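Q: Below are the sequence and a predicted model; questions follow.
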Amino acid sequence: MSLLSKLRSKFVSTPTTLEKPVLTTIAYRIKSDVEAIEIAHKLAAEFAKEAAQRDRERRLPIAELDAFSQSGLWAITVPKQYGGAGVSYRTLGEVIKIISAVDPSLGQLPQNHLVIIEHLILDANEDQKRFFFDLVLRGARFGNAFSEKGSRTVAEFATLIKPDNADYVVNGTKFFATGALLAHWIPIVAVTEEGLPHLALAEQGTAGLTVVNDWSSFGQRTTASGTVVIDNVRVPAAHVVPIYRAFARPTIGGPSSQFIQAAVDAGIAVGSINATLDYVRSSARPWIDAQNIQRASDDPYTIQQVGDLELRLHAAEALLERAAYRLDAAALEPSEESVAAASIAVAEAKVLTTEVALLASNKLFELGGTRSTLEEFNLDRHWRNARTHTLHDPVRWKFHAIGNYYLNNTNPPRHPWL
């Protein structure tokens, strides 16, 4: 029996329809960084088996997602004082990269969940921390109702939150709601009449809360990143967190989110390169001018290109690891200096992970040849995923932040995209 089958039989009651996800079993509790990485590798081996089919069919990874969260990996950043493993950012990045290398949709699904955990650490009161961290440790998944389409910028929100006696009422419409369809709780970013962003955590199935599976992107097809309609949704005051505070002072609220995005892109690059190596070894042909060479893997220019890809990947991974250390340091002792250094380190990693994900997924076809584009292989999913996910935020502005920091000693702005 495969690991995924064991997890299904032990932990998961897989729904046959997309009804409200119900947490019926207690997730495994991971105890260390080493254990987190070991479990990620085991899950990745199972998730890889049907990744291409899931992409081709736009089949939501319901059982895989249950196995993922029930494994305990969605709770590894819960601080130790609340019962979690409190792993390092290096470990978190490695876990996301390992999963994303085989299925970047699955790798992206916990991104916003992990961001919510970070905001609970930064902004929630003690009662909220104890309540929500306990849910996470039990296996609850947070979705995402953050972004809106049609506004002037990604930071401008029309979704409003208003007090109503002991509760709050929220109204608006969200898009790019990664994972909301399959989440137990849907955190909604809404602004007060004064324009201050708050996080309203609504349980899936709350009256007035509707999740629409209308995600039609050509990449990251199985993230369920569609629409959330919020129609007079009532949220208890105890479930509302003033997240604007995370950006009113130096915190890792922004770079921690960007770090996870960079780890997904690094995973896409790893998956693309692995697919390139497999295809070149098994199916590609040497070029006609490569005389006396029988295999594409002996073609000198193919060898050179693979060497270049590996070099660029390792550089991106090194910057990702460096960024993780800066994040850990800034989380421990937040200051203007430490948080700015972490933001810039993450920005540098994001530039290289974006570049190598796009390059590697493109080189896959250049080195594989025309036959590698056949539908039967579905290798284009690597490029589609890279092109889609790297659009999350423009790296051209990362270059600006990096240059301004080193040239003019100007710290980067504080927001969730830097």
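A: That came in fine, so what should we check first? Numbering: from 1, shown residues only.
Q: CA only for contacts and neighbour counts going forward, please
A: Fine.
Q: tell me which residues of stretch 114-127 are tucked away?
A: By neighbour count on 16 or more other C-alpha atoms under 10 Å, the buried set for stretch 114-127 is 114-124.
Q: from these, which is closest to residue 185?
A: residue 116 (10.8 Å; C-alpha to C-alpha).
Q: show me what contacts the closest one?
A: Applying C-alpha atoms under 8 Å, 6 or more residues apart in numbering, we find residue 116 in contact with 142, 187.
Q: I'd like a version of the buried residues of stretch 114-127 in JSON lines, one that adds secondary structure as further columns.
A: Converted to JSON lines, those look like this (DSSP: H, G, I helix; E, B strand; the rest coil):
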{"residue": "114", "secondary structure": "helix"}
{"residue": "115", "secondary structure": "helix"}
{"residue": "116", "secondary structure": "helix"}
{"residue": "117", "secondary structure": "helix"}
{"residue": "118", "secondary structure": "helix"}
{"residue": "119", "secondary structure": "helix"}
{"residue": "120", "secondary structure": "helix"}
{"residue": "121", "secondary structure": "helix"}
{"residue": "122", "secondary structure": "helix"}
{"residue": "123", "secondary structure": "helix"}
{"residue": "124", "secondary structure": "coil"}
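Q: any chance of these in a markdown table, plus distance to residue 319?
A: Formatted as a markdown table, the buried residues of stretch 114-127 follow (distance: C-alpha to C-alpha, whole Å):
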| residue | distance to residue 319 |
| --- | --- |
| 114 | 21 |
| 115 | 21 |
| 116 | 24 |
| 117 | 24 |
| 118 | 22 |
| 119 | 24 |
| 120 | 27 |
| 121 | 25 |
| 122 | 25 |
| 123 | 28 |
| 124 | 31 |
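Q: Can you tell me which of these is nearest residue 272?
A: residue 114 (25.0 Å).
Q: need the contact list for that closest one.
A: Per C-alpha under 8 Å, 6+ apart, neighbours of residue 114: 74, 77.
Q: picking that back up, between the buried residues of stretch 114-127, which is nearest residue 35?
A: For those, the nearest to residue 35 is residue 114 (18.2 Å; C-alpha to C-alpha).
Q: and here's the other structure:
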Amino acid sequence: MTTAIKPSLTQAVPPTALITSDAQALDVAEDLAVLFTRDAAARDRERRLPHAELALFSRSGLGAISVPKAFGGAGVSSVTLARVIARLAQADGSIGQIPQNHYYALELLRVNGTPAQQRRLFAEVLAGQRFGNALAELGTKNAHERTTRLTRDGDGYRVNGRKFYATGALFAQRIPTSVIDDDGIQQFAFIPRETPGIDVIDDWSGFGQRTTGSGSVVFDNVFVAAEDVVPFQSAFERPTTVGPFAQILHAAIDLGIARGAYEEALVFIRERSRPWIDAGVEQASDDPLTLTELGRLAAHLRGAEALLEQAGLALDEAQAAPDAASVAAASIAVAEARAITTEVSLASGSKLLELAGSRGTLAEYNLDRHWRNARTHTLHDPVRWKYHAVGNYYLNGELPPRRGTI
């Protein structure tokens, strides 16, 4: 059963709903995805930021589905959460990416927060608040280095620094931020969006994922209460699921983008494409080589979906009993899914244009958004290192590195 909310961007909706089961989460995601699909091409073409869509997402209760049951949430499985993200990304790749860091912050809170922090921040999410992110930085030696500082100020702290790739910060009520404290240890500060000294800048210019709001956040002597600072570095100094949890959501985004391109290819070929003259058929949908290419892509998509589900099951096992072996097994399963979803998302976006034909390049259809979204998002971290980790694990028994790659 779905919630009582039937989503509409033009009708008033009740206060934030409470989702209580995996099945309900999937039903609500389906309702929203149908709605979000309608204007996805126009939103991307015009770079219309999805404020209304995200408000509906929050009110639907989907933002709280990973809150543990002990704190009033649905505590859905990793399999379900990945399916939800994939379905939203199928509808709109940008909207599918925006909640990723929100759920990531909730996982870190689950793993490393104190009971008091968990009660307070989980309650905010259950009430409909969204968390963005301000984690990555430009100009550092590598993608994991951080320079944004957290310095003691009385009973609290001050934050100074500049972030980029801050997906979702434009739309969030809190901006979880990675910072380096006075001892050189990385912490995670859940900073309220309206705190004086925060400047969220809409300067994302990527050719894909255009409406994710993945621009800059500047912190100028921003105060953060001690109760809003959660340990970060320690989540990777012991076996936890924070790393593979982040990665499975990225894999789900790529899978959703791939599925969206594939489904659009089916419609476009049936309704608009022409067969190649040598095919000797009247309709593009009867072109034998088109059928071959679509069949190959469909098989690869099904394989990617199966790998994502297996990764979710492995992650659920590791969350229930985290140790070096279970977390490594989950990380490898997720790496396999991440590698294949990367490739199938790029292939799907490319095949859509190839099989649609020249007409498919017209701006009014905006079919290229699928490939642009896939190419942009899959650059998050290199797939070649996923294959390396998988091979090293199976051949040499080498456990994959634990890190907060998001």
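A: That came in fine, so what should we check first? Quantities reported herein were computed from a predicted structural model and do not represent experimental measurements.
Q: After superposition, what is the TM-score?
A: Laid over one another, the chains give 0.97 as their TM-score (TM-score structural alignment, normalised by the length of the second structure), with 402 aligned residues with a C-alpha RMSD of 1.2 Å.
Q: Quick one: the strands in the second structure, in order.
A: Along the second structure, counting by DSSP state E, strands occupy 149-153, 156-163, 174-180, 186-192, 198-201, 216-225, 229-231.
Q: Most tightly packed of the ones you listed?
A: Among the strands of the second structure, ranked by average contacts under mean count of other C-alpha atoms under 10 Å, first place goes to strand 174-180 (a mean of 26).
Q: Which residues does that strand contact?
A: Contacts for strand 174-180 of the second structure (C-alpha under 8 Å, 6+ apart): 105, 129-135, 146-150, 159, 169, 186-193, 232.
Q: Check stretch 313-325 of the second structure too.
A: Counting by C-alpha under 8 Å, 6+ apart, residues outside stretch 313-325 of the second structure touching it are 77-79, 239-241, 244-245, 326-327, 329-331, 333.
Q: Using JSON lines, lay out those together with neighbour count and distance to residue 400 of the second structure.
A: Shown next, in JSON lines, are these (neighbours: other C-alpha atoms under 10 Å; distance: C-alpha to C-alpha, whole Å):
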{"residue": "77", "neighbour count": "19", "distance to residue 400 of the second structure": "23"}
{"residue": "78", "neighbour count": "24", "distance to residue 400 of the second structure": "20"}
{"residue": "79", "neighbour count": "20", "distance to residue 400 of the second structure": "22"}
{"residue": "239", "neighbour count": "19", "distance to residue 400 of the second structure": "11"}
{"residue": "240", "neighbour count": "26", "distance to residue 400 of the second structure": "13"}
{"residue": "241", "neighbour count": "29", "distance to residue 400 of the second structure": "13"}
{"residue": "244", "neighbour count": "29", "distance to residue 400 of the second structure": "10"}
{"residue": "245", "neighbour count": "28", "distance to residue 400 of the second structure": "14"}
{"residue": "326", "neighbour count": "21", "distance to residue 400 of the second structure": "12"}
{"residue": "327", "neighbour count": "28", "distance to residue 400 of the second structure": "9"}
{"residue": "329", "neighbour count": "22", "distance to residue 400 of the second structure": "9"}
{"residue": "330", "neighbour count": "27", "distance to residue 400 of the second structure": "10"}
{"residue": "331", "neighbour count": "30", "distance to residue 400 of the second structure": "7"}
{"residue": "333", "neighbour count": "23", "distance to residue 400 of the second structure": "11"}
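Q: sorry, back to before: looking at the buried residues of stretch 114-127 of the first structure, which is nearest residue 78 of the first structure?
A: The nearest member of those to residue 78 of the first structure, counting by C-alpha to C-alpha, is residue 117 at 6.9 Å.
Q: which residue in the second structure lines up with the closest one?
A: Matched to the second structure by TM-score structural alignment, residue 117 of the first structure sits across from residue 106.
Q: OK, contacts around that match?
A: By C-alpha under 8 Å, 6+ apart, residue 106 of the second structure lies in contact with 66-67, 122.
Q: Now those in JSON lines, please, with extra columns for neighbour count and distance to residue 297 of the second structure.
A: Output for the contacts of residue 106 of the second structure, formatted as JSON lines (neighbours: other C-alpha under 10 Å; distance: C-alpha to C-alpha, whole Å):
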{"residue": "66", "neighbour count": "23", "distance to residue 297 of the second structure": "32"}
{"residue": "67", "neighbour count": "24", "distance to residue 297 of the second structure": "35"}
{"residue": "122", "neighbour count": "23", "distance to residue 297 of the second structure": "40"}
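Q: can you tell me which of those are in helices?
A: residue 122 (DSSP state H).
Q: hmm, back to that, what's the closest of the buried residues of stretch 114-127 of the first structure to residue 100 of the first structure?
A: residue 114 (15.1 Å).
Q: Spatially, what comes nearest to the residue sitting furthest away from the middle of the second structure if we skip its sequence neighbours?
A: The C-alpha centroid of the second structure is most remote from residue 280, which lies 43.9 Å away (C-alpha atoms, centre = their mean). Nearest residue to residue 280 of the second structure in three dimensions, chain neighbours excluded: residue 287, at 8.0 Å (C-alpha to C-alpha, 6 or more residues apart in numbering).
Q: all helices for the first structure, in order.
A: For the first structure, the helices defined by DSSP H cover 3-11, 33-47, 51-57, 62-70, 89-102, 104-108, 111-123, 126-138, 253-282, 300-332, 336-368, 380-389, 396-408.
Q: Ok, which of these comes nearest residue 239 of the first structure?
A: helix 126-138 (7.1 Å).
Q: Now the closest one on the second structure. Mean distance?
A: With mean C-alpha distance after the TM-score superposition for the first structure, helix 126-138 of the first structure departs from the second structure by a mean of 0.3 Å once superposed.
Q: Where in the second structure does that helix fall?
A: Going by TM-score structural alignment: helix 126-138 of the first structure matches residues 115-127.
Q: Tell me which residues are up against the matching stretch.
A: Defining contact as C-alpha under 8 Å, 6+ apart, one finds that stretch 115-127 of the second structure is touched by 16, 18, 61, 63-64, 67, 71-73, 106, 109-110, 227-228.
Q: Could you rerun that using 6 Å?
A: residue 64 (C-alpha atoms under 6 Å, 6 or more residues apart in numbering).
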